[in-house]
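Engineer: model the following, please.
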Amino acid sequence: MPEMPEVEALRRYLSAACVGQAIVRTQLVAFSALKTVQPPLEALNGLEISAVNRFGKFLDIDAQGVHLVFHLARAGWLHWRTEVPDKLLRPGRGPMALRVHLSNGQGFDLTEAGTQKHLAVHVVHDPADIELVRTLGPDPTEESFSADDFDRVLTAAGRAQLKGVLKDQRLLAGIGNAYSDEILHVARLSPFHPCSSLTREQRDELLGTIRSVLAEAVEATHGLGAEKLKDSKRATMRVHGRTGEPCPVCGTTIAQVSFADSSLQYCPGCQTGGKPLADRRLSKLLK
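Structural biologist: Have a look, this model is predicted:
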C-alpha cells in the first residue's frame, strides 16, 4: 500500500508535471472506483490544474476549484504516460480504473491489481466533503504538529498498542503497515507496547523517529519517476517484508506476526528483549 512517503513523492511529481495543464478528458473504466456523483467526473474536463495537494494518503488534484481526490488503497498505483492513446477504453476485468488526458498530450492512469477493488476516486468542490479526509488525524510530519499534540494522541489512545495507533488514520495521518514496522524498529519498541506505558523519553524519541524515518523515505524518492517508487520503497525497508532475514542492526532473525488480512514484521533482538511475540492470527486488535 502506498503510504505517506510514496504519496508525497507522487504529489511532487504531479505538481511538476500537471500544474498549468488543462484536463482534456477523463475515462472511467472501473465504475465502482468512483464514489461521488456530484459534480460529475466530466466537470473536470476543460479545467486547468492549479495545485496538487496531499491529505494523509489521499492525493488531491485541484482544477479551478473542482477537486479530483483519490486514494490508491492497498493495490492501486498511478502510471504516468508521456503519450496517452486516444482510443476509447472499455470496462473490463483488468487493472485499469481511470485515465486522465491532459492538454499537452500527456496524462496518467490509475490502476488496481488483484480481485479486491478498494481504489477510491472522488470529484468534489471541497476535499472536506469526503468523510475519510474530514476525519483524518494530524500529519506528524507537519511543523505545526508538536510534542504536546503527540502527547494528546497517545494519552487518548490509553492502553492501545503502538502498532495499531500508528496505523489509525483517525489518530495520525499517513502512516500504514510498512512504515509503522520501520518506525517501531528504529525506536526499539514492541508493536504491542501499550501507549500508556511509554515514558516521557520514549514518547519524545518515538516522535523524532516518526519524523526521521518518513523524511528519510521521502528523500529516497528524490528524482524518481512514478514507476520507480515501489522498488525504492522495498529497497529501503529494514524489517517490513523481510521475515527470516537477519536484522541489519543486531543480526537477529526478523520475525512475523500474522493476522486475518495483514502481517507485521519486527526484530526480537531490537524490540522485544529477544522474546518472540505470539502469532495472533485470529486477533482483531490491529484492524
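Engineer: going forward, measure contacts and count neighbours with C-alpha atoms only.
Structural biologist: OK.
Engineer: remind me, longest helix of this protein?
Structural biologist: Assignment by DSSP state H gives helix 200-220 as the longest helix of the chain.
Engineer: tell me how far it lies from the chain's centre.
Structural biologist: 16 Å (Cα atoms, centre = their mean, to the nearest Å).
Engineer: which residues does the helix or strand just after that helix contact?
Structural biologist: Note on helix 200-220: by DSSP states H and E, the next helix or strand toward the C-terminus is helix 229-236. Helix 229-236 is contacted from outside by 6, 217, 220-221, using Cα atoms under 8 Å, 6 or more residues apart in numbering.
Engineer: report the buried residues of helix 229-236.
Structural biologist: By neighbour count with 16 or more other Cα atoms under 10 Å, helix 229-236 contains the buried residues 229, 233.
Engineer: and after that helix, which helix or strand comes next?
Structural biologist: Assigned by DSSP H and E, the successor of helix 229-236 is strand 255-258.
Engineer: which stretches of the stretch 1-150 of the chain form strands?
Structural biologist: Taking DSSP state E, counting those that start in this stretch as the criterion, the stretch 1-150 of the chain carries its strands at 23-28, 49-55, 58-63, 66-71, 76-81, 96-102, 107-112, 120-124.
Engineer: run this one through as well so I can compare:
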Amino acid sequence: MPELPEVEALAQDLRGRLEGRAIAKVHIAAFSALKTFDPPLSAIEGTLVDDVTRHGKFLDIEASGLHLVLHLARGGWVRWRDEVPAVPPRPNSKSGLATRIVLDSGAGLDVTEAGTKKRLALYVAREPGGVPGIATLGPDPLTDEFTVEAFRAILAKEGRKQIKGVLRHQGTIAGIGNAYSDEILWAARMSPFKPADLDEEESEVLYDALRSTLADAVERSRGLAMSELKGEKKSNLAVHGRAGQACPRCGDTVREVSFADSSLQYCPTCQTGGKPLADRRLSKLLK
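Structural biologist: Predicted coordinates for the structure are as follows:
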C-alpha cells in the first residue's frame, strides 16, 4: 500500500511531468473507482495542470481550479506511459486498469489496482476538502505544526488504545499505514500493543522515531521515478514484510501477528522484552 513517503514521491515526480500540460481525456475502466458525480468527470477534460500535491495518502492533481484526487488504497499504483493507446480501454477488463489519464502530448497515466478487493478511489472536486477522506484527515506528521507537544496531546486523547492503531488511523495522524507504523515502532523499540498513554520520555522517543522514519523514507525516494518507488520502499524496510528473517539490529527472528485482512511484524528482542505476541488468528483456530 502506498503511504506518505511514496505518495509524496509520486506527487514530486508527477509535478514535473504534468505541470502546464492539458488533460485531454480521462477514461474510466473500472466504474467502481469513480466516487463523485458533481462536478462530472468530463469537467476535468481540457483543463491545464497547475500543481500536484499530497494530502495524507491522497494524490491531488490540481487543474484549472478543479482537483482530480486519487486514493490508491492497498493495491493501487500509477504508471507513466510515453504514449497511450489510441483505443480507449475496455470497461471492467481483467487487466487491473482502473483509470487512464490522457494528456495533450499523447502521453498519459495508467492508474491500476491489483487484487480482488477494489478499493481504489477517484474523485473530481472543486476543493480538496470536498473529498470525504481528506476532510477528516488528522495532522500531517512532517509539517512544522506537528510538534512533540501536539503529538503528546494526540496520545493523551487516545488514552489506552493500542499505539499501532493510533499511528495508522488517518483521522488521528495522516499518511501512516501498516508498513510505516511497523517501522516506526521498531525504531522506537516499542510493542505495537503498547497503550498510547505514554510518559514524557516515551512520547519523545516515539515522536523522534516517527519523524525520522518518514523523513528518511521521503528523502530516499526524492528524485526517483514512479517505477522505482516500490522497490526502494521494500528494500529499506527493517521488519515489515520480513517475518522469519533476522532483525537488522539484534539478529532475532522477526515475528508476525495476523488479523482478518492484514498483519503486523515486529522484533521480540527489540520491542517486547523477548516475548512473542499472541497471534490472535491462530488462537481462535485452536479454541
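Engineer: how about the strands of the stretch 1-150 of the first structure in TSV, adding distance to Ala173 of the first structure and mean neighbour count?
Structural biologist: Below are those laid out as TSV (distance: least, Cα to Cα, whole Å; neighbours: other Cα atoms under 10 Å):
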stretch	distance to Ala173 of the first structure	mean neighbour count
strand 23-28	28	19
strand 49-55	8	20
strand 58-63	10	24
strand 66-71	13	22
strand 76-81	18	19
strand 96-102	25	23
strand 107-112	22	22
strand 120-124	17	23
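Engineer: wait, which of those is closest to Pro138 of the first structure?
Structural biologist: strand 49-55 (9.5 Å; Cα to Cα).
Engineer: quick one: that closest one to the second structure mean distance?
Structural biologist: Here the mean offset of strand 49-55 of the first structure against the second structure after fitting is 0.7 Å, by mean Cα distance after the TM-score superposition for the first structure.
Engineer: for that strand, which outside residues touch it?
Structural biologist: Contacts for strand 49-55 of the first structure (Cα under 8 Å, 6+ apart): 7-8, 11-12, 14-15, 18-23, 59-64, 133, 136, 173-174.
Engineer: rerun at 6 Å
Structural biologist: For strand 49-55 of the first structure, the external contacting residues (Cα atoms under 6 Å, 6 or more residues apart in numbering) are 15, 19-22, 59-63.
Engineer: looking at those residues, which is nearest Ile210 of the first structure?
Structural biologist: Leu59 (21.0 Å).
Engineer: do I have it right that Thr243 of the first structure meets Ala255?
Structural biologist: Yes: using Cα atoms under 6 Å, Thr243 of the first structure is in contact with Ala255, at 5.3 Å.
Engineer: turn the strands of the stretch 1-150 of the first structure into JSON lines, columns for distance to Gly251 of the first structure.
Structural biologist: Below are these laid out as JSON lines (distance: least, Cα to Cα, whole Å):
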{"stretch": "strand 23-28", "distance to Gly251 of the first structure": "49"}
{"stretch": "strand 49-55", "distance to Gly251 of the first structure": "37"}
{"stretch": "strand 58-63", "distance to Gly251 of the first structure": "36"}
{"stretch": "strand 66-71", "distance to Gly251 of the first structure": "37"}
{"stretch": "strand 76-81", "distance to Gly251 of the first structure": "34"}
{"stretch": "strand 96-102", "distance to Gly251 of the first structure": "42"}
{"stretch": "strand 107-112", "distance to Gly251 of the first structure": "36"}
{"stretch": "strand 120-124", "distance to Gly251 of the first structure": "40"}
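Engineer: for Pro140 of the first structure, find the nearest of these.
Structural biologist: Per Cα to Cα, nearest to Pro140 of the first structure of the strands of the stretch 1-150 of the first structure: strand 49-55, 11.9 Å.
Engineer: matching residues in the second structure for that closest one?
Structural biologist: The aligned range for strand 49-55 of the first structure in the second structure is 49-55, by TM-score structural alignment.
Engineer: most remote residue from the first structure's center?
Structural biologist: Lys87 (31.4 Å; Cα atoms, centre = their mean).
Engineer: where's that residue relative to Gln27 of the first structure, distance?
Structural biologist: 10 Å (Cα to Cα, to the nearest Å).
Engineer: which of the strands of the stretch 1-150 of the first structure sits closest to Thr155 of the first structure?
Structural biologist: Nearest to Thr155 of the first structure, of all those, is strand 49-55, at 23.9 Å by Cα to Cα.
Engineer: and the angle from the closest one to strand 66-71?
Structural biologist: Per axes from the mean of the first three to the mean of the last three Cα atoms, to 10 degrees, the angle that strand 49-55 of the first structure makes with strand 66-71 is 30 degrees.
Engineer: now, which of the contacts of strand 49-55 of the first structure sits nearest Leu119 of the first structure?
Structural biologist: Comparing the contacts of strand 49-55 of the first structure against Leu119 of the first structure with Cα to Cα places Leu59 closest, at 12.0 Å.
Engineer: can you pull the buried residues of stretch 200-220 of the first structure?
Structural biologist: For stretch 200-220 of the first structure, by 16+ other Cα under 10 Å, it's 203, 206-210, 213-214, 217-218, 220.
Engineer: ok, now stretch 171-188 of the second structure?
Structural biologist: Applying 16+ other Cα under 10 Å to stretch 171-188 of the second structure flags 171-188 as buried.
Engineer: likewise stretch 231-250 of the second structure?
Structural biologist: Buried, per 16+ other Cα under 10 Å, within stretch 231-250 of the second structure: 233, 237-243, 246-247.
Engineer: start and end of stretch 138-157 of the first structure, how far apart?
Structural biologist: Across stretch 138-157 of the first structure, first to last residue, Cα to Cα, it's 14 Å.
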